[in-house]
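Q: What shape does this take:
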Amino acid sequence: MAPSAYIDTYYSRTVATSETYPAATGRIEADVCIVGGGLAGLTAALKLARNGRKVVLLEAQRVAWGASGRNGGFVSAGYATGLSSIQRRVGKDQARELFRLSMEGVEIVRRTIDELAIADARLVPGIAKALRYDSRGALQASCESQQGEFGLKLRYLPRDKVRSLFVSSKYHEAILDEGAFHFHPLNYGRALAREAVRLGAAIHEHSPVTSADLEGARKVVRTKDAEVRAEHVVFATGGYTGAVLPALKRAFLPVATYVLLTERAPDLVQSAIRTRAAILDDRRAGDYYRVVEDGSRILWGGRITTRTTDPRDIAALLRREMVSTYPQLASLKVEIAWSGLMAYARHLMPQIGQFAPGVWYCTAFGGHGMNTTAIGGTVIAEGITGESDRYRLFSPFGLAWNGGVFGRAAVQLTYWSYQAADAAREFRSR
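A: Below you'll find the model as predicted:
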């Protein structure tokens, strides 16, 4: 694979446009330098450009090259950790405010797709959260509670309805979030880049940052061939973060997840999945999947690991999960499979804030990235322009040490414990 290419995924195979952006060269003056061209950095760049700021964005590879452009494409409210965990840390009122902000993140993405007429984002409404056990009324109560407290467009699905949509004996009940949606994240990210450039932002691909001087009124960010001077620097990197800002690299864990795309087989796919809504398995160690290309293929994701190199056969690992859920898909072949690194903080919340005067960070979106990248880019841009200080809502979830090798071990052990707990709960529901 050439260094300049996107990895081979469903999204790169169906990318809508082919524009590229030149590497940074020479001495460049800017109001804001953004390091990282994923969805958080691109959202911030677009908002700042709309506010008349001179923006320079430096991306080591291609825009939306990392997790931003190769994920499951799910956009729904919430965070990687649950509302109860957030409440224990910050109290009920701030937890509610943070959750409403997560809902706003969904609407930011939806509104941007509408305003920029991004037809190639291929927005499809609906995400179902499905359970592999009988919650004995708890799921329905949770549905009604969230409807009442936050006004979410949720619909409870009992077992008969669930199994008419997802033809699998594994599922017992579900909540359908009709306000959530799924889409093509790479086409979306590239559209953000085009609009930011149209408004005057400068985007430079193949421009990894090698060093930065972050003291003083004018910060200096360097690549191999360029030097960018700016009043503000935003680090909007993710699972591929380097060591330019050591505190940032020490504060997240790179976690890999895997995705496959099946062959085109509309009748066979329809025998298992009879809805265009995406499915999010409720297990912490679970799967997420949806049909694409008018229901003729399945895009199936799952498994997480702290191992950053790919296993020998990603496709076989994921296919086993798919067929164990839908035995009728035993003959369905896998066309392609890929992986990507996400950034997780130990507290499972995004890391959004100000590191020092004029130095900002916006990362750790693993597990719930599509709405939270939109939030992160938006509130950091608001902080830079003085429009709001909403980024301070995330202050309790700062750059805590990731635990190093012990942190990685703890994450992997936690994942395995989730798998065991999920299996035990499903066994009791048989």
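
Q: contacts, neighbours, all on C-alpha from now
A: Fine.

Q: residues in contact with Ile28?
A: Going by C-alpha atoms under 8 Å, 6 or more residues apart in numbering, Ile28 touches 226-229.

Q: Please produce CSV containing the residues you listed, extended by secondary structure, neighbour count and distance to Met370.
A: Listed next are the contacts of Ile28 as CSV, based on DSSP: H, G, I helix; E, B strand; the rest coil; neighbours: other C-alpha atoms under 10 Å; distance: C-alpha to C-alpha, whole Å:
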residue, secondary structure, neighbour count, distance to Met370
Ala226, strand, 17, 31
Glu227, strand, 19, 31
Val228, strand, 25, 29
Arg229, strand, 23, 30
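
Q: now, which of those residues sits nearest Gly353?
A: Closest approach between the contacts of Ile28 and Gly353, by C-alpha to C-alpha: Arg229, at 20.8 Å.

Q: That closest one touches Leu57, doesn't it?
A: No. Look at Arg229 against Leu57 with C-alpha atoms under 8 Å: they stay out of range, at 12.0 Å.

Q: So for the two, which residues contact both of them?
A: Going by C-alpha under 8 Å, 6+ apart, residues that sit against Arg229 and also against Leu57 are Cys33.

Q: Pull out the buried residues from the helix or strand hosting Gly407.
A: Per DSSP states H and E: Gly407 is located in helix 404-428. Buried positions in helix 404-428, judged by neighbour count with 16 or more other C-alpha atoms under 10 Å: 407-408, 411-412, 415, 418-419, 422, 426.

Q: who does it touch, helix- and strand-wise?
A: For helix 404-428, the elements it packs on are strand 297-305, judged by 3 or more C-alpha pairs under 8 Å, 6 or more residues apart in numbering; DSSP states H and E.

Q: what packs against the strand it packs on?
A: With contacts taken as 3+ C-alpha pairs under 8 Å, 6+ apart, strand 297-305 sits against strand 253-262, helix 266-270, strand 287-292, helix 314-325, helix 404-428.

Q: got the angle for the longest one vs strand 253-262?
A: Angular relation of helix 404-428 and strand 253-262 on a 0 to 180 degree scale: 50 degrees, by axes from the mean of the first three to the mean of the last three C-alpha atoms, to 10 degrees.

Q: so helix 404-428 versus strand 297-305, what angle?
A: Interaxial angle of helix 404-428 relative to strand 297-305 (the same axes, to 10 degrees): 120 degrees.

Q: same thing with the fourth one?
A: For helix 314-325 against strand 297-305, the angle by the same axes, to 10 degrees is 110 degrees.

Q: Can you list the buried residues in helix 314-325?
A: Neighbour-count burial for helix 314-325 flags 314-315, 318-319, 321-322, 325 (criterion: 16+ other C-alpha under 10 Å).

Q: One more sequence to fold, the one below, so I can look at both together:
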Amino acid sequence: MFMQMIDGTIVITALPSITADLAASPRAQLLMVSGYALAFACTLLTAARVGELVGRRTMFLASVLVFTAASVWCGISGSATELVLARVVQGSAAAGMAAQTIAIATASFPRRDHPRVFALYGALAGFAGALGPILGGALVTADVFGLGWQAIFLINLPLGVLAGALALRYLRLGRPARRERLDLPGAALSTLSLFALLFALTDIQQNGWRPAALAVIAVALGGGAVFLAQQRRGRDPLVRFDLFADRRVAVGSVLLTVFFGLFTAFVFAVSVTVQEVLGFTPWRTGLLMTPFAAGACAGALLAPMLVRRWGVRVLTAAITAFGLWVAVGAAYLHATDGTVSVPLVLGPVFLAGLSVGVFCIPLQPIMLSGLGQRQMDAASGLLPTVEQIGNALGLALLCAVFFRAHTLAGSVTMFAALSAVALGLGALTRALPEPAR
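A: Purely as a prediction, here's the structure:
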């Protein structure tokens, strides 16, 4: 999980160095980031079902092996095109790991321990996502063994070996008693529809609202409608609609989608603004974002206790506070004309990270609190898919509408838009029921 989340964001800070070394075009730069997310999102549902068929342990181990090999391929890539291809393979393998995580966690621990398990799960996810840009800047600046940007991928080699060894030693999971078939038409429809939608949004982010991209979106939405209709009639569907009968899952899925889109767009906007607009080095960028990661970690530790005492209101307050801190950041950039005092902004950056940690960590446990074990197995592929769709949608839509020009004015506009989305998300959390006891 740590590797999977890190590799979603670690490339962002290292992108200028990769671009200079591989002479990457703007389109290739975008695909280095979005290709991973595209492959990840499009294969999660299928990977979750394959895990049910062959066994979670087997699927997890195979995915760790492929992910580690693909990371090495990324690190030795000699061209931008090769790196994009390696990132796609890496994203597919990451999906194979991530699609098993919830099912493994719920099967490995008794129900009474699930709140703590998911708190750790969410804390690690939030911390790793925030740590990615920091680690990327540190590795590029340190130039470990003269590897430069290649170190951000090759670091997965020892981590992958460790993860595989631990899984071989400690994962002891049996196959499900009821064997289901793999819905091949559903897998094909979901993969192709998601890929078309997310690829078109990625194109819009770079080239604007062109007729060709809009046509692809229309085709993707049509394919998605056919997929949903096919799933309702199917005997062993990839998506179990009974999950959405639980209001926590239904409302939480919307919150997850919007939040992960907001968070990914925020990290991207910060990295571009700080490096391209303000002229920070990757190392200084990492230092600036360190309080954010520390705040997210602190928020993760506080969140379960706060939710137990005050319930869903904590989520409302946290995401609203994040929106307000982002608005303060936009106003500060505008007022100072881009002259940033790093010591002055460290406190607000920490508090923004704290708000994110308090919001995102309890959300999944609240969503899953009313489900049985069988339903949690089904959610193992669904929830990461929702998150990744949010990642791609948020990054593409927000950047296409508000952040086409990487200028100070464009940055201020983008942060103002992110603040507005966060405040709207705060209002939406009021529709989320309290967690089941």
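
Q: Got a TM-score for the pair?
A: Overlay of the two chains. TM-score (TM-score structural alignment, normalised by the length of the first structure): 0.27; 206 aligned residues with a C-alpha RMSD of 7.7 Å.

Q: sorry, back to before: looking at the helices and strands packed on strand 297-305 of the first structure, which is closest to Ala381 of the first structure?
A: Closest approach to Ala381 of the first structure among these (C-alpha to C-alpha): strand 253-262, 25.0 Å.

Q: count of residues packed around Pro158 of the second structure?
A: 11 (other C-alpha atoms under 10 Å).

Q: host element of it?
A: Taking DSSP H and E as the criterion, Pro158 of the second structure maps to helix 156-170.

Q: Just list what the helix or strand that comes right after that helix packs against, helices and strands only.
A: Moving toward the C-terminus from helix 156-170 of the second structure, the next helix or strand (DSSP H and E) is helix 184-207. The criterion is 3+ C-alpha pairs under 8 Å, 6+ apart, and the helices and strands that helix 184-207 of the second structure contacts are helix 26-54, helix 211-233, helix 373-402.

Q: Could you save the buried residues of helix 314-325 of the first structure as CSV and add columns showing distance to Ala40 of the first structure?
A: Formatted as CSV, these follow (distance: C-alpha to C-alpha, whole Å):
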residue, distance to Ala40 of the first structure
Ile314, 28
Ala315, 29
Leu318, 28
Arg319, 31
Glu321, 31
Met322, 31
Thr325, 34
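
Q: Closest one of those to Val220 of the first structure?
A: Comparing the buried residues of helix 314-325 of the first structure against Val220 of the first structure with C-alpha to C-alpha picks out Ile314 as the nearest, at 41.0 Å.

Q: wouldn't the closest one be in contact with Ile336 here?
A: No. Ile314 of the first structure sits out of contact with Ile336 when judged by C-alpha under 8 Å, with a separation of 9.3 Å.

Q: With adjacent residues omitted, what lies nearest to Ala337 of the first structure?
A: Leaving aside its chain neighbours, Ala337 of the first structure sits nearest to Leu260 (4.0 Å; criterion: C-alpha to C-alpha, 6 or more residues apart in numbering).

Q: so who does the one you found touch?
A: Going by C-alpha under 8 Å, 6+ apart, the list of residues near Leu260 of the first structure reads 299-301, 315, 318-319, 334-338.

Q: how far away is it from Leu176 of the first structure?
A: The gap separating Leu260 of the first structure from Leu176 of the first structure is 24 Å, by C-alpha to C-alpha, to the nearest Å.

Q: Give the next helix or strand downstream of the helix or strand hosting Thr68 of the second structure.
A: If you go by DSSP H and E, Thr68 of the second structure is part of helix 56-76. Using DSSP H and E, the next helix or strand after helix 56-76 of the second structure towards the C-terminus is helix 80-108.

Q: All the strands of the stretch 151-300 of the first structure, in order from the start?
A: In the stretch 151-300 of the first structure, the strands defined using DSSP state E, counting those that start in this stretch lie at 154-157, 173-182, 202-204, 211-213, 219-222, 226-235, 253-262, 278-281, 287-292, 297-305.

Q: Ala191 of the first structure is nearest to which of the ones you listed?
A: Using C-alpha to C-alpha, these put strand 202-204 closest to Ala191 of the first structure, at 12.7 Å.

Q: residues near Val233 of the first structure, how many?
A: A total of 30 residues lie near Val233 of the first structure under the criterion other C-alpha under 10 Å.

Q: hang on, the earlier thing: how about the strands of the stretch 151-300 of the first structure, which one is nearest Leu42 of the first structure?
A: Closest approach to Leu42 of the first structure among the strands of the stretch 151-300 of the first structure (C-alpha to C-alpha): strand 202-204, 9.4 Å.

Q: list the buried ones in the strand or helix carrying Lys47 of the first structure?
A: Lys47 of the first structure is part of helix 39-50, with elements assigned from DSSP H and E. Neighbour-count burial for helix 39-50 of the first structure flags 39-49 (criterion: 16+ other C-alpha under 10 Å).

Q: Equivalent analysis for stretch 306-326 of the second structure, please.
A: Across stretch 306-326 of the second structure, burial judged by 16+ other C-alpha under 10 Å covers 306-307, 311-326.

Q: In strands, which of these fall?
A: Secondary structure defined by DSSP state E assigns none of those to strands.

Q: got the angle for the helix holding Thr68 of the second structure vs helix 80-108?
A: 160 degrees.

Q: between helix 56-76 of the second structure and helix 26-54, how many degrees?
A: Angle, helix 56-76 of the second structure to helix 26-54, by the same axes, to 10 degrees: 160 degrees.

Q: Can you spell out which helices and strands pack onto helix 56-76 of the second structure?
A: Contact analysis of helix 56-76 of the second structure by 3+ C-alpha pairs under 8 Å, 6+ apart lists helix 26-54, helix 80-108, helix 151-154, helix 156-170 as its packing neighbours.

Q: Return the list of helices and strands in contact with the shortest one.
A: Counting by 3+ C-alpha pairs under 8 Å, 6+ apart, the packing neighbours recorded for helix 151-154 of the second structure are helix 2-22, helix 56-76, helix 114-142.
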